[in-house]
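J.: Please find the sequence and the predicted model below.
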Amino acid sequence: MNKLKAITAGVMLALGATGAEASINSGLYPNVGELFVSIFDPDANGGLGRTYFRDLDVPLTDVLNAGSNWTFNVNLAADANYAGFAGQTDLQYNIAAVYTLESDSLTNIDQWGFLATGSSFNGGFNNVGDTISKIQAYISGLNTALGGNVSGVVDNGLPQSWDDGNWGPLMGAAPSVLASTAGGVDLATLFFQVTNNTGDNSDGIVNQIAGRWLLSSNGTLEFGPAGSSPVPVPAAIYLLGSALAGLTLVSRRGQKA
């Protein structure tokens, strides 16, 4: 445990520089980080690309505590900032949240780390800490662009943009990310907790969060069990159902008379 505390102190010094965030919580203990999404349209901005990002306002611990019961749904198309992204089919996205380790008593040892979409990660202690630093640096850039708002849009070349090594599939080229974290439109994308409660840099824990993310072309972003997406029911069907119910009621009243 002394070894773990010593390593933790170094990681916390590296993370402390990110400071408190104005909008998306960067998870600097004791504050719990929040989920956020970055969505990239490679065809926008004359083919140079454009990034949409949003604070999903969900604490990392809410996801962990709910376990297999956690679900989420938001209609991004209702956001004016998403107007240029709605209906696009070649979008790429990833979702993440972070929570730094309490450096003294290690009270959050089982919840510290990060959540991210992806498929393969290195859960070594130093790798987790490095990835958290990368995510926090990106969050800092996002909050600068958000200016207290829920969402924002930036073109290629700015620190908040998806590409140029700032974020994208490799999350700022963090060495602990061993595979692309990017999802696509209408493709099920997995979600993981990457943590470490041993202090051993070769003994990491990567836990899949039960369910999958799905970004639909209509702008719906949701998390839930595989195959759980509700089939949209046209308004005409509801009207037909109401009409049938009304006819049934009239028929029953006629029989009683």
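T.: That came in fine, so what should we check first? None of these values were measured; they are calculated from a predicted model.
J.: okay, CA-based contacts and neighbour counts for the rest of this
T.: OK.
J.: Identify the residues contacting Leu214.
T.: Taking C-alpha atoms under 8 Å, 6 or more residues apart in numbering, we find Leu214 in contact with Val185, Asp186, Leu187, Ala188, Thr189, Thr220, Leu221, Glu222, Phe223.
J.: separation between Lys3 and Asp110?
T.: Computed with C-alpha to C-alpha, to the nearest Å, the distance linking Lys3 and Asp110 is 17 Å.
J.: got it, and Thr51?
T.: Distance of Thr51 to Asp110, given as C-alpha to C-alpha: 33 Å.
J.: Equivalent analysis for Gly67, please.
T.: On the measure of C-alpha to C-alpha, Gly67 and Asp110 end up 14 Å apart.
J.: Repeat that for Phe40.
T.: 32 Å.
J.: Same question for Leu240.
T.: Leu240 is 52 Å from Asp110, by C-alpha to C-alpha.
J.: Ser133 too?
T.: Computed as C-alpha to C-alpha, the Ser133 to Asp110 distance reads 19 Å.
J.: For the two, work out which one has more neighbours and name it.
T.: Neighbours per residue (other C-alpha atoms under 10 Å) separate Ser133 from Asp110, with Ser133 holding more: 24 against 12.
J.: and that one, what does it touch?
T.: Applying C-alpha under 8 Å, 6+ apart, the residues near Ser133 are Ala14, Leu15.
J.: Helices of the stretch 151-257 of the chain, residue ranges please.
T.: Secondary structure of the stretch 151-257 of the chain (DSSP state H, counting those that start in this stretch): helices located at 235-256.
J.: how about the residue nearest to Glu102 when sequence neighbours are not counted, what does it touch?
T.: Spatially, and ignoring its direct neighbours in sequence, Glu102 is nearest to Tyr29 (5.9 Å; C-alpha to C-alpha, 6 or more residues apart in numbering). For Tyr29, the contact set (C-alpha under 8 Å, 6+ apart) comprises Tyr99, Thr100, Leu101, Glu102.
J.: What separation do you get for the closest residue in space to the first one that isn't next to it in sequence and Ile135?
T.: It stands for Tyr99. Nearest residue to Tyr99, sequence neighbours excluded (C-alpha to C-alpha, 6+ apart): Gly27, at 4.2 Å. Going from Gly27 to Ile135 by C-alpha to C-alpha gives 10 Å.
J.: overlap in contacts of those two?
T.: With C-alpha under 8 Å, 6+ apart as the test, Gly27 and Ile135 both reach Ala97, Val98.
J.: The structure to be compared is supplied as follows:
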Amino acid sequence: MKFNLNKLVVALALTAAAGQASAAVVPASTGDGDLFLTTWDPVASVSYSRDLGVSLSSFLSSATPAAGLTNTFAGDALFQSAFANSTASNISWNIVAGDNVLSSGQFNYTTDALRILTTSTVAPGTGFIFKNSSLTGATNNINNFQGYQVNDPVPLGTGCGTNPSCVITNPTDPGFGGNTTWGSNFGGNGTPSNVGTGFGSSLYFYYLTGSGTSGTIGPGSNAIQTAFANATGDGMWSLSSNGTATYAIPGVSAVPVPAAAWLFGSGLLGLVGIARRKRPV
């Protein structure tokens, strides 16, 4: 299943938000968490997280315009200092947003109840699998992981509770990107890897939610897995060495009209004008 929305006006709003970082991480427990980038180097023992300032719902409504879209989320000085001594091949990264709040009458596997946006190495239609049973654990781990970003960085006051980005340098901390509660698949919830390696690599992007309309849907059923794409191609995330994250989806370019066709058209108009002048009154 793919998104194929033509909402250019809303897409422009998302473009405007791309350059704006929020004051702190907006977690999944709000019911509409922000997209956030996590990058880590287990060899250098450094993990970095940054809120990208765009909510899950805002992204859903604007990420696949037919005209195409490129949003750039600029890196910051903290990213560059954190990975100044890292080797690119040791870098792992992903981009995620979550919603782990159930509204009245919703169940864990109700469509659009628990929600996830996530990068993935798996191309659409080539074996991406995420079960309903993984939604609860994954959304809870997203929210818990974001909580560690807020509370665990040292010294105190440098966390993502008051800053859009923060760093953790203890690999055993549950807020470290390579920790077993995060890693490449939300701590073992879901089979696809959502992690890119190094800089310049690209990842696909998916929306995950339950596949049922009641509490009777089985946990073993596949969740709804929707790839971001339009008729031209797939939406992709990439990360540069300065920490700039870019989301891009191709668009349909206007078909150029050859000069000969314009000349032919103007010639036809001239003939029509002559014919009109010769028409008897």
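T.: Received it, and whenever you're ready, just let me know what you need. Keep in mind the model is a prediction, meaning the values are calculated, not measured.
J.: circling back to that earlier point, compare Gly27 and Ile135 of the first structure (neighbour count), which wins?
T.: Legend: neighbour count by other C-alpha under 10 Å for Gly27 of the first structure and Ile135, higher for Gly27 (28 against 23).
J.: Check the secondary structure at the more buried one for me.
T.: Following DSSP: H, G, I helix; E, B strand; the rest coil, the label given to Gly27 of the first structure is coil.
J.: That one against Ala96, yeah?
T.: No. Look at Gly27 of the first structure against Ala96 with C-alpha atoms under 8 Å: they stay out of range, at 11.2 Å.
J.: so where do the strands sit in the stretch 51-200 of the second structure?
T.: 69-73, 92-99, 115-120, 165-168, 196-197 (DSSP state E, counting those that start in this stretch).
J.: Tell me which of those lies nearest to Phe264 of the second structure.
T.: Closest to Phe264 of the second structure of those, according to C-alpha to C-alpha: strand 69-73, at 34.8 Å.
J.: Touching that closest one from outside, list them.
T.: 11, 14-15, 18-19, 52, 63, 244-251.
J.: try 7 Å this time
T.: Residues outside strand 69-73 of the second structure that contact it (C-alpha atoms under 7 Å, 6 or more residues apart in numbering): Thr15, Ala18, Gly19, Leu52, Thr244, Ala245, Thr246, Tyr247, Ala248, Ile249, Pro250.
J.: among the residues you listed, who's most crowded?
T.: For the contacts of strand 69-73 of the second structure, the largest number of neighbours (other C-alpha under 10 Å) sits with Leu52, at 28 neighbours.
J.: list the contacts for it?
T.: Applying C-alpha under 7 Å, 6+ apart, the residues near Leu52 of the second structure are Ala21, Asp34, Leu35, Phe36, Phe73.
J.: Also Thr181 of the first structure?
T.: For Thr181 of the first structure, the contacting residues are Asn94, Thr117, Gly118, Ser119, Pro169, Leu170, by C-alpha under 7 Å, 6+ apart.
J.: Identify, from these, the entry nearest to Asn207 of the first structure.
T.: For the contacts of Thr181 of the first structure, the nearest to Asn207 of the first structure is Ser119 (10.7 Å; C-alpha to C-alpha).
J.: what's the distance between the residue nearest to that closest one when sequence neighbours are not counted and Ala210 of the first structure?
T.: In space, Ser119 of the first structure comes closest to Ala179 once its chain neighbours are excluded; the distance is 6.2 Å by C-alpha to C-alpha, 6+ apart. Distance, Ala179 of the first structure to Ala210 of the first structure, using C-alpha to C-alpha: 19 Å.
J.: Which of the two has more residues huddled nearby?
T.: A count of neighbours by other C-alpha under 10 Å puts Ala210 above the other of Ala179 of the first structure and Ala210, at 18 against 13.
J.: what's the neighbour count on the residue lying closest to the more buried one once chain neighbours are set aside?
T.: Among residues not flanking Ala210 of the first structure along the chain, Ser68 sits closest, at 5.1 Å (C-alpha to C-alpha, 6+ apart). Neighbour count for Ser68 of the first structure, taken as other C-alpha under 10 Å: 13.
J.: Mind telling me what Ser68 of the first structure corresponds to in the second structure?
T.: Using TM-score structural alignment, the partner of Ser68 of the first structure in the second structure is Thr64.
J.: and Ala6 of the first structure, which of the three is it?
T.: What three-state DSSP gives for Ala6 of the first structure is helix.
J.: ok, the closest residue in space to Asn94 of the second structure that isn't next to it in sequence - contacts?
T.: Nearest residue to Asn94 of the second structure, sequence neighbours excluded (C-alpha to C-alpha, 6+ apart): Val195, at 5.0 Å. By C-alpha under 7 Å, 6+ apart, the contact set of Val195 of the second structure is Ser92, Trp93, Asn94, Ser120, Thr121, Ser184.
J.: Roughly how far does the closest residue to the first one other than its chain neighbours sit from Ala275 of the second structure?
T.: Which is Ser92 of the second structure. Distances taken as C-alpha to C-alpha, 6+ apart put Thr197 closest to Ser92 of the second structure, at 4.7 Å, once the chain neighbours are dropped. Distance, Thr197 of the second structure to Ala275 of the second structure, by C-alpha to C-alpha: 68 Å.
J.: more neighbours, the two?
T.: Comparing Thr197 of the second structure with Ala275 by other C-alpha under 10 Å, the one with more neighbours is Thr197, at 19 against 10.
J.: neighbours around the equivalent of Gly187 of the second structure over in the first structure, how many?
T.: Alignment note: Gly187 of the second structure maps to Gly172 in the first structure; criterion TM-score structural alignment. Using other C-alpha under 10 Å, Gly172 of the first structure has 20 neighbouring residues.
J.: ok now do Gly172 of the first structure, which residues does it touch?
T.: Gly172 of the first structure makes contact with Lys134, Gly165, Asn166, according to C-alpha under 7 Å, 6+ apart.
J.: Closest one to Thr198 of the first structure out of those, please.
T.: Each of the contacts of Gly172 of the first structure was scored against Thr198 of the first structure by C-alpha to C-alpha, and Lys134 proved nearest at 21.8 Å.
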